[in-house]
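1. can't give you the sequence, but here's the structure:
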């Protein structure tokens, strides 16, 4: 008889079993440009706090005030007893900032995307980029719609899938705006054109681009000058807004439908008061201090150019998400450990977060990093290259590169 507890170990578990590197579930003390790990202070180059707002005194003080006034928890779901004036204020501000009639905030960004399942009914068809975030993948699984996956950013493939689908069915295209591991942008102008040509709705997850891209920090939609051309935008408050929580921004009727039908909203405790207040304070800073976005892109440019000059394969990234491909899982773990030994904390990303044999080291600069921090990160990678040789020695390094995207 099969034992449901007797599961085989995953590929990463097998790799970790005989490798001294321990890149996961490592406790960190303190936060910011530098962190403490095992009693050492190292550069934090593997964090989604792109603008450095999670430790900004204005953000932490706003969270503390809300904690003292409202307590640590809402102790219930939004629909029953968990809605505060803070939530309503945040929703109004986000709707105005991102650009939509209405907004709904959720407890996490993952739950915001899971809410999309309430729109995916039997008889509908959803078309999803193969590199979409796991939360979008799970939303599609939870919904009742047929599922068609198109090759990453392959508009010709998507066009063929849309053309072959039932024109009478409800159709929806779902994509990340800024892909969280590869660091490349979705081809939004082409996606908008295809969605309109085939009568499909378009949903963009702006988790990593809202607050970072565009002249006003409004994300990939603003970056491409396509305000009003995307039907629904999702996102998170745990990246550029230094807090935790999710958002859905779009037509008022759609947002109202999700309020009463999305299970991840109805059956989950509301975003804590401190998180909502922190996000509001961070939004003020995002709007008032565009130099933070410029600084993080300056750091990204230095990293991408420096890593490529050292022979590393950084794929097609043009943003502050900088992937360094190793391909092999064990090599990825070794590079991660070598970098940590050199005083730099990064992210070792392996299957299932990326495809098999596409393991990578994920490097993310923050606005609070100094030029000296970036120099030390590049020096650490240079030392790894000297010790291990080219990582990897791949013809991908010879691909022509697009320039790094820099906000106005």
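-> Now that the structure is in, tell me what you want to look at. What you see is a predicted model, and the numbers here were worked out from it, not measured in a lab. Numbering: from 1, shown residues only.
2. drop to CA atoms for contacts and neighbour counts, all remaining ones
-> Noted.
3. which positions in stretch 121-135 come out as buried?
-> For stretch 121-135, a neighbour-count test (16 or more other Cα atoms under 10 Å) marks 124-133, 135 as buried.
4. quick check: end-to-end length of it?
-> With Cα to Cα, to the nearest Å as the measure, stretch 121-135 spans 18 Å from end to end.
5. can you check stretch 67-75 too?
-> Rule used - Cα to Cα; the end-to-end distance of stretch 67-75 is 13 Å.
6. what comes into contact with it?
-> Defining contact as Cα atoms under 8 Å, 6 or more residues apart in numbering, one finds that stretch 67-75 is touched by 81-83, 269-274.
7. for that stretch, which residues meet the burial criterion?
-> So for stretch 67-75, counting by 16+ other Cα under 10 Å, buried means 67, 74.
8. contact partners for the residue nearest to residue 41 when sequence neighbours are not counted?
-> Nearest residue to residue 41, sequence neighbours excluded (Cα to Cα, 6 or more residues apart in numbering): residue 35, at 5.6 Å. By Cα under 8 Å, 6+ apart, the residues touching residue 35 are 28-29, 41-44.
9. of those residues, just say which sits nearest to residue 106.
-> residue 28 (26.5 Å; Cα to Cα).
10. how far away is the closest one from residue 320?
-> Taken as Cα to Cα, the span from residue 28 to residue 320 is 22 Å.
11. these two: who's more crowded?
-> residue 320 (29 against 13; other Cα atoms under 10 Å).
12. quick one: what helix or strand has that one in it?
-> Residue 320 is part of no helix or strand when elements are defined by DSSP states H and E.
13. now it: how far from residue 365?
-> Taking Cα to Cα, one finds residue 320 at 6 Å from residue 365.
14. need the overlap of contacts for these two.
-> 50, 296, 299-300.
15. which of those residues has the most neighbours?
-> residue 50 (30 neighbours).
16. so it touches residue 366, yeah?
-> Yes - counting by Cα atoms under 8 Å, residue 366 is a contact partner of residue 50 at 4.5 Å.
17. related to what we said a few turns ago, make a PyMOL selection of the buried ones in the contacts of residue 35.
-> Selection of the buried residues among the contacts of residue 35 in PyMOL, burial being defined by 16+ other Cα under 10 Å:
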select buried, resi 41+42+43+44
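18. dump the contacts of residue 35 to JSON lines, plus distance to residue 101 and secondary structure.
-> Output for the contacts of residue 35, formatted as JSON lines (distance: Cα to Cα, whole Å; DSSP: H, G, I helix; E, B strand; the rest coil):
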{"residue": "28", "distance to residue 101": "40", "secondary structure": "coil"}
{"residue": "29", "distance to residue 101": "41", "secondary structure": "strand"}
{"residue": "41", "distance to residue 101": "45", "secondary structure": "strand"}
{"residue": "42", "distance to residue 101": "44", "secondary structure": "strand"}
{"residue": "43", "distance to residue 101": "41", "secondary structure": "strand"}
{"residue": "44", "distance to residue 101": "38", "secondary structure": "strand"}
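19. second structure for comparison follows:
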């Protein structure tokens, strides 16, 4: 038997610091109210922004695809794993994003790793300090030089760009919406600096897909920057309601990634039912501006009420609304006490966020009713007073 003593000690330390979190097993599908341990609780941590996981069009598309294609694709994309439904999804994604092409990966995480393949030893990647872990890990896999700029600090970004003129390629990468804080990247300023210093702009719209822009086209559309953002990564796993990721941009980018991106080359393609579900979701988005309007109305209502109680929600300006607590153990206690009141909101602590920036992250969806949101606000007030977060 292996000696796991070091791992056991590290786990014990996590428990002592209040940072250990077991997996939560849910007894019902993704929705606004879900069952856990035989209880019905309000779900405030799901990325199912538009409620599409239960949309009848998506369910129908998945069932029909299974009947037509079976349950699996049988291979990687470059052998026999590109079925008509995969090609159709990429064509409609590109049209939706208003780019020349789009390439679908198995997840948003692997998309970011795959896109980093464009970087070589003579290049530099310049990254916002609060970018998602998938970007950080993707950068670590490259031989490129790397530079970090302070969160949304355009003066520092320009200083870094000015220093990096000798590199063959300069790639500036940023989240579109930052997943832990719910703030939006200053994309127009990033694009202007990139154009000034001849850099490539790469935006990860995991939490902006289906949320920002016309019909949820993303942050590039939100800011009216069509044609000026070179790489748009999106997810099919959050607002779209299924699973997967994609890179949208010029045809040459797609062609290069097909040849070079190892996550694409060495992973079996998405099951046909998933591809069909995502295709149906894109078609729903094209005609569902009202869903996104409801999402933003709910988010504004909830954030305003939470701030009025006296909670610190940081720089949130999207449906991601963190309640910043600070201490990891107190953060997890806050989350646990909320669950006792019937509200599930995940506590997030170091190393996902800084040690003193623990927070309980709320995510508002289009399907939450005002009664749901008021229920959560009442629970927040009760628990906040109980543990001394409100004075």
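-> Here it is on my side, so go on. As the structure is a prediction and not an experimental result, all values here were calculated from the model.
20. spit out the residues that contact residue 50 and residue 366 of the first structure alike.
-> residue 296.
21. tell me where the stretch 51-200 of the second structure has helices.
-> 56-69, 84-97, 108-115, 133-140, 154-163, 187-196 (DSSP state H, counting those that start in this stretch).
22. please identify the most buried of those helices.
-> The highest mean neighbour count among the helices of the stretch 51-200 of the second structure, using mean count of other Cα atoms under 10 Å, belongs to helix 108-115: a mean of 25.
23. so it corresponds to what in the first structure?
-> Matched against the first structure by TM-score structural alignment, helix 108-115 of the second structure falls on residues 109-116.
24. next, count neighbours for the closest residue to residue 212 of the second structure other than its chain neighbours.
-> Nearest residue to residue 212 of the second structure, sequence neighbours excluded (Cα to Cα, 6+ apart): residue 218, at 4.7 Å. Residue 218 of the second structure is flanked by 26 other residues according to other Cα under 10 Å.
25. okay but residue 218 of the second structure is in contact with residue 211, surely?
-> Yes - at 6.7 Å, residue 218 of the second structure counts as touching residue 211 under the criterion of Cα under 8 Å.
26. which members of the shared contacts of residue 320 and residue 365 of the first structure occur in strands, if any?
-> Per DSSP state E, strands hold no members of those.
27. from residue 112 of the second structure, how far off is residue 170 of the second structure?
-> 16 Å.
28. again, but for residue 289 of the second structure
-> Taking Cα to Cα, one finds residue 289 of the second structure at 28 Å from residue 112 of the second structure.
29. now for stretch 299-318 of the second structure, what's the gap between its first and last residues?
-> Stretch 299-318 of the second structure: ends 7 Å apart by Cα to Cα.
30. that stretch: how far from the chain's middle?
-> Taking the mean of its C-alpha atoms, stretch 299-318 of the second structure sits 20 Å from the chain's own mean (Cα atoms, centre = their mean, to the nearest Å).
31. mind listing what's buried in that stretch?
-> 299-300, 302-303, 306, 311-313, 316-318.
32. please enumerate the strands of the stretch 201-350 of the second structure.
-> Under the criterion DSSP state E, counting those that start in this stretch, strands of the stretch 201-350 of the second structure are mapped to 231-235, 245-249, 320-326, 343-344, 346-348.
33. packing partners for the shortest one?
-> To tie it back to what came earlier, the one meant is strand 343-344 of the second structure. strand 39-43 (3 or more Cα pairs under 8 Å, 6 or more residues apart in numbering; DSSP states H and E).
34. mean deviation of the strand it packs on from the first structure?
-> Strand 39-43 of the second structure differs from its equivalent in the first structure by a mean of 0.5 Å after superposition (mean Cα distance after the TM-score superposition for the first structure).
35. which helices and strands sit right next to that strand?
-> strand 33-36, strand 343-344.
36. deepest of these, which one?
-> Note that of these, strand 343-344 is the most buried (mean count of other Cα under 10 Å), with a mean of 24.
37. who's in contact with it?
-> By Cα under 8 Å, 6+ apart, strand 343-344 of the second structure touches 41-45, 335, 338, 376, 379.
38. residue 372 of the second structure: neighbour count?
-> Residues near residue 372 of the second structure, counting by other Cα under 10 Å, number 16.
39. nearest residue to it other than its sequence neighbours?
-> For residue 372 of the second structure, the spatially nearest residue (Cα to Cα, 6+ apart) is residue 42, at 7.3 Å.
40. any idea how far that neighbour is from residue 292 of the second structure?
-> Residue 42 of the second structure is 21 Å from residue 292 of the second structure, by Cα to Cα.
41. same check on residue 76 of the second structure?
-> 34 Å.
42. neighbour count: those two, which is higher?
-> residue 292 (23 against 16).
43. for the more buried one, give me its contacts.
-> Here residue 292 of the second structure is in contact with 50, 210-211, 215-216, 366 (criterion: Cα under 8 Å, 6+ apart).
44. and those as CSV, adding distance to residue 228 of the second structure?
-> Below are the contacts of residue 292 of the second structure laid out as CSV (distance: Cα to Cα, whole Å):
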residue, distance to residue 228 of the second structure
50, 28
210, 20
211, 20
215, 19
216, 18
366, 30
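45. picking up where we left off before, of the buried residues of stretch 299-318 of the second structure, which is the nearest to residue 117 of the second structure?
-> Nearest to residue 117 of the second structure among these is residue 318, at 30.7 Å by Cα to Cα.
46. how about that closest one: what's its closest non-neighbour residue?
-> Once chain neighbours are set aside, the closest to residue 318 of the second structure by Cα to Cα, 6+ apart is residue 182, at 5.4 Å.
47. pretty sure that neighbour sits against residue 315.
-> Yes - with contact defined as Cα under 8 Å, residue 182 of the second structure counts as touching residue 315 (6.9 Å).
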